[in-house]
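Enquirer: got a predicted structure here, sequence first:
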Amino acid sequence: MTSYPLLLKQLWHTPLANAANQEIVYRDQLRLSYRQVYDRIGRFGAALAAYGLQQNDVIAVMDHDSHRYLECYFAIPMYGATLMTVNTKLTPTQIAYTLNHSRASMLLLHADFIPIIESIHAELPGIQKYIVMADETAVPQSILQFDNEYECWLADQKDGFNFGDFDENTRATTFYTTGTTGVPKGVYYTHRQLVLHTLAAGMALTAPAAQQRFHSEDVYMPLTPMFHVHAWGIPYIVTLLGIKQVYPGRYAPDMLLRLIREEQVTCSHCVPTLLKMILTAAQAAGVDLRGWKVVIGGSALPQVLARQALEMGIDCFAGYGLSETAPILTLAQLNATAQDPMTDDTLAKLCCAGRAIPLVDLQIVDEVMQSQAHDGQSSGEIVARAPWLTHGYLDNTEASAALWRGDYLHTQDIGTMDSNGYLYITDRLKDVIKVAGEWVSSLELENALTQVIGVKEVAVIGVPDKRWGECPLALLIVDNNLFKESAAQEQVRLFVDRGSIPKHALLTQFKQVENIIKTSVGKIDKKALRAEYAVAQ
């Protein structure tokens, strides 16, 4: 009997057999069937061969969320090359670093990003070929020497490509962390890892009886950039399920709402800031979002935002993972006996990190790697093992060793776990605030303050204090017609009296700001905020 390697190409067997005519939609511009997309993937492989690309070559992509990106997700790894997804939100200098560090030799480039590459092309000696992607028929003029336009490149290949078998441990993808600490670090995944993540996360997402679940009749639209951690791995899952997929291109509220309404989108995933933007736009436009299911990750899901979504008929729940974990580790799915989402306890569960998906070994440990009790009180660092976690950082043995200290992947997150396996993240190791020797969770404070009338957005950081060592500083974007600082102070006192946060949280200072700095993937950049406000009080 010959071996059956776990390669990404295997994910296509079931949808081609069972859902070959299912649709994959790009904005309001293009409709393709699964069969047509798979044929295009075959021509993609033939085009790579015609251009002399070799197995293990690195091929980089800069595009919006599109059918083209989905084709890259499969064709490049299936060819035996490595897909490098470029974080288009990084600075040009950082983008140049990641392209050079990854040793990319080819770049597939959407026309919108031509100016970025033009500004750094002299620093990219390794890029030997450029393929431009354009939504319009005309290719923009550029100082870059384009080898072809994507659609013409595929059309030039009359025949498909025979994607053969090879070692399932071949590297399939690489991408870079956002670089809030030093230069961006490259993580990488093999075919075997991505297939196992697809199977385990897919099993978890489809397991519940009613809510917090995806199924074969859903319509999927990603709202997480496809350059970021494989769009949480969901495109691989929904392709295997054979469900309708809708790709929105450049994110714009009007287009997103239009696609949700007209294509009857039922499942998505995004960060809290994007969910808030969509809810606000939907209310202003009178768009009904009932029946939409959305997984929230990237940062903590505020309970006030979750409640707003639930009241609008949205099945909203949290998930948790890292760039280093492919990414899904946990999902906040409820037991069938606890499906009333409006109770405080149930809402807290929907907003927590959730429970481990299949094959994930999740532990809470102290400084010497001793496991802590799963009692909802004992806290420590969250560490994990699973067959798809990155083996390390590309060409960075020191950081890789620290990541895998004690044979577990260290998340750098602090949390607790209750007796039912629900994980609650209380802070990042680097974000927890030490006031007079007592730890104060910035996330718990943020959750409390988001519930204050008039607060639109909040970030809590620790700032130096001559007396206490550190004190919490709450940066608030507010509606001046509604917000009162006294109400914020009273809210903190209420949470202290409940025992939800330590008494030293009463030392929190408040500052109203116009904006709160975000990272390239929409997370609050607390390192930048600490640098900006790090003046001893």
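Expert: Nice, thanks for sending it over. Residues are numbered from 1 along each chain as shown.

Enquirer: from now on I want contacts and neighbour counts done on CA atoms only, so please keep to that.
Expert: Fine.

Enquirer: show me the strands in the stretch 101-250 of the chain, by range?
Expert: Using DSSP state E, counting those that start in this stretch, the strands found in the stretch 101-250 of the chain span residues 104-110, 129-133, 148-149, 171-176, 186-190, 219-220, 244-247.

Enquirer: okay, these in a markdown table with distance to residue 17 and mean neighbour count next?
Expert: Formatted as a markdown table, the strands of the stretch 101-250 of the chain follow (distance: least, Cα to Cα, whole Å; neighbours: other Cα atoms under 10 Å):
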| stretch | distance to residue 17 | mean neighbour count |
| --- | --- | --- |
| strand 104-110 | 30 | 22 |
| strand 129-133 | 30 | 21 |
| strand 148-149 | 31 | 18 |
| strand 171-176 | 24 | 26 |
| strand 186-190 | 25 | 24 |
| strand 219-220 | 19 | 25 |
| strand 244-247 | 15 | 26 |
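
Enquirer: show me the one of those strands that comes nearest residue 312.
Expert: Shortest separation from residue 312 across these is recorded for strand 219-220, at 19.0 Å, computed as Cα to Cα.

Enquirer: the structure to be compared is supplied as follows:
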Amino acid sequence: MKGLMMDSQLTVTSIMEFAERQFPDSEIVSVTKDNSLHRFTYKDAFLRVRKLANALIDYGIKRSDRIATLAWNDYRHLEIYYAVGCSGFICHTINPRLFEEQIEYIVNHAEDRILFLDPDFISLAESIQNRVACIEKFVVLTDDEHMPTTTLRGAESYESFIANTRSTISWPELNETDACSLCYTSGTTGNPKGVLYSHRSIVLHSYGAALPDGMNISIRDVVMPIVPMFHVNAWNLPYTAAMVGAKMVFPGAKMGDGATLHSLIEKEEVTFSAGVPTVWLGLLKFLSESGSNVPSLQRVVVGGSACPLSIMDEFRDKYAVEVHHAWGMTETGPLGALNSLKPGMEQLEKAELDSIRQLQGRPIYGVSIKIVNDNGEELPWDGKSVGEFRVRGPWISSGYFKDSGGVYGSHDEDGWFATGDVGTMDANGYMRITDRTKDVIKSGGEWISSIDIENVAVGHPGVAEAAVIGVRHAKWGERPLLLIVRSGKTAIEKLDMLGWLEGKIAKWWMPDGVEFVDEISHTATGKISKKDLRVQFAEYQFSDCE
């Protein structure tokens, strides 16, 4: 017997229509190339969404056609999110930090028809346009007054593209399982792989993210997504914020500029933000050097890579901002787990509490997690057993677009997704990431966590950034090499670093080598690129291989 409940479809259109009716006066503030501070309301935005949707239909875009973006976080990009998805098309966000060859591959693989791009990326688009024949038209995200001269075929300003279209539309009836957006992984294990999100997955993810033990977002918040809209739907924040009616603040191309971020937080009274650790290092540096404060900011979510305890402590102790670790992947929509304390944990001794705060967090409802050994056998949640994390749930990828799979991202016979992340689960349900399967250092048959060493190293006041890789060793197979970018004009040396690590990590984890470098390679999504570092130091020899 089935229940007697309405079978309403979970679609992004339903989020938009609810937001427009319930929160018409909620604000959207943006930094753009042609306007240092653009401001309008949800009502204004969704009227323009309808105009853009009509422009796409008039052009001849059909159901499930892919529409690409090369764009920063701002109001026009938000309009594209909703106009494309609600029309039954697929919004394909492209990371402009990828190599040209990867962008070319992604566009051709997706068979995008129109590319919306910020003026900053015109030269990039011009350099590849002859190799992406599927793109029929390039629309530049600006108005005619600020439209640059370009050789891009069919080039037109965004404002011109939508100017003479209707502001009313009859939205198509969509099935919640229809595709809505497309994002490719960075391709660290071969060609990028396409993750195709459905309307249902986005809506359910938005519910989960808004939960109190998720990102805890409500109409009382002012949300500033620093995580880019060109990657994993900006952690779904453009949808989650609209679902609850929160004011949105977009930093545009200034997402890495500490002064701009501080100005936006202060003027717009931002309460919540999310981004990778390097963003927060930049903001903290500006606050320290300028003597400024962020009184409105209450919560920050950090993901993409492990967040050093030093960042968490500085935010909490100096600025009364709580930092929450999160974990996820392109394939998990992306939110898989978020670190929020269970009742009573606030009373723990500082050392024990700090160890919990550094964990990646607990899975939110909708995400099931298990850890398995090399044979695929499930391991206990005892905080000691180390294995690979596998996940499943309604916003977890079940495969890749056009079967563009690779080594990682496989599914077992029961449908669990193999994440490639390695770590433990404790009895309280908290996950601890110790490495990627391809980054684990195996020394004498035992595993060493590069992430744990990096987190301790970054806590040194003379360290701006740290990375640890495994290097061949005659006796132990592999030993850790610690790479350090000094902070400012500090003069720390190898013995200073080893002294700092002593007592904070296991003795047999101590790096056999410490090298100081001007910079550390990063992936297009801002993560440390261990692959590039292993190539760079492939011939490295420890001074003592006894």
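Expert: That came through, no problem. Model, not experiment: these values are computed from the prediction.

Enquirer: possible to save the strands of the stretch 101-250 of the first structure as CSV with distance to residue 318 of the first structure?
Expert: Listed next are these as CSV, based on distance: least, Cα to Cα, whole Å:
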stretch, distance to residue 318 of the first structure
strand 104-110, 32
strand 129-133, 34
strand 148-149, 39
strand 171-176, 23
strand 186-190, 24
strand 219-220, 17
strand 244-247, 21
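
Enquirer: quick check: which of these is nearest to residue 475 of the first structure?
Expert: Nearest of these (Cα to Cα): strand 171-176, 28.7 Å.

Enquirer: and the strands of the stretch 101-250 of the first structure: which comes nearest residue 412 of the first structure?
Expert: When the strands of the stretch 101-250 of the first structure are ranked by distance to residue 412 of the first structure, counting by Cα to Cα, first place goes to strand 186-190 at 16.1 Å.

Enquirer: output the residue interval of the second structure matched by the closest one.
Expert: Under TM-score structural alignment, the match for strand 186-190 of the first structure in the second structure covers residues 194-198.

Enquirer: chain center to the matching stretch: distance?
Expert: Its chain's average C-alpha position is 15 Å from that of stretch 194-198 of the second structure, according to Cα atoms, centre = their mean, to the nearest Å.

Enquirer: same question for stretch 251-260 of the second structure.
Expert: Using Cα atoms, centre = their mean, we find the averaged C-alpha position of stretch 251-260 of the second structure to lie 16 Å away from the chain's own average C-alpha position.

Enquirer: and stretch 300-317 of the first structure, by the same measure?
Expert: Here stretch 300-317 of the first structure shows a centroid-to-chain-centroid distance of 18 Å under the convention Cα atoms, centre = their mean.

Enquirer: and stretch 8-16 of the first structure, by the same measure?
Expert: The gap between the average C-alpha position of stretch 8-16 of the first structure and the chain average comes to 24 Å, counting by Cα atoms, centre = their mean.

Enquirer: what does stretch 225-236 of the second structure give?
Expert: In terms of Cα atoms, centre = their mean, the centre of stretch 225-236 of the second structure is found 6 Å from the chain centre.

Enquirer: distance of the counterpart of residue 8 of the first structure in the second structure from residue 60 of the second structure?
Expert: Using TM-score structural alignment, the partner of residue 8 of the first structure in the second structure is residue 12. Using Cα to Cα, to the nearest Å, residue 12 of the second structure is found at 22 Å from residue 60 of the second structure.

Enquirer: between the two, which one's more packed in?
Expert: Counted by other Cα atoms under 10 Å, residue 12 of the second structure and residue 60 do not tie: residue 12 has more neighbours, with 25 against 10.

Enquirer: contact partners for the more buried one?
Expert: Taking Cα atoms under 8 Å, 6 or more residues apart in numbering as the contact definition, residue 12 of the second structure lies against 82, 85-86, 199, 202-203, 239.
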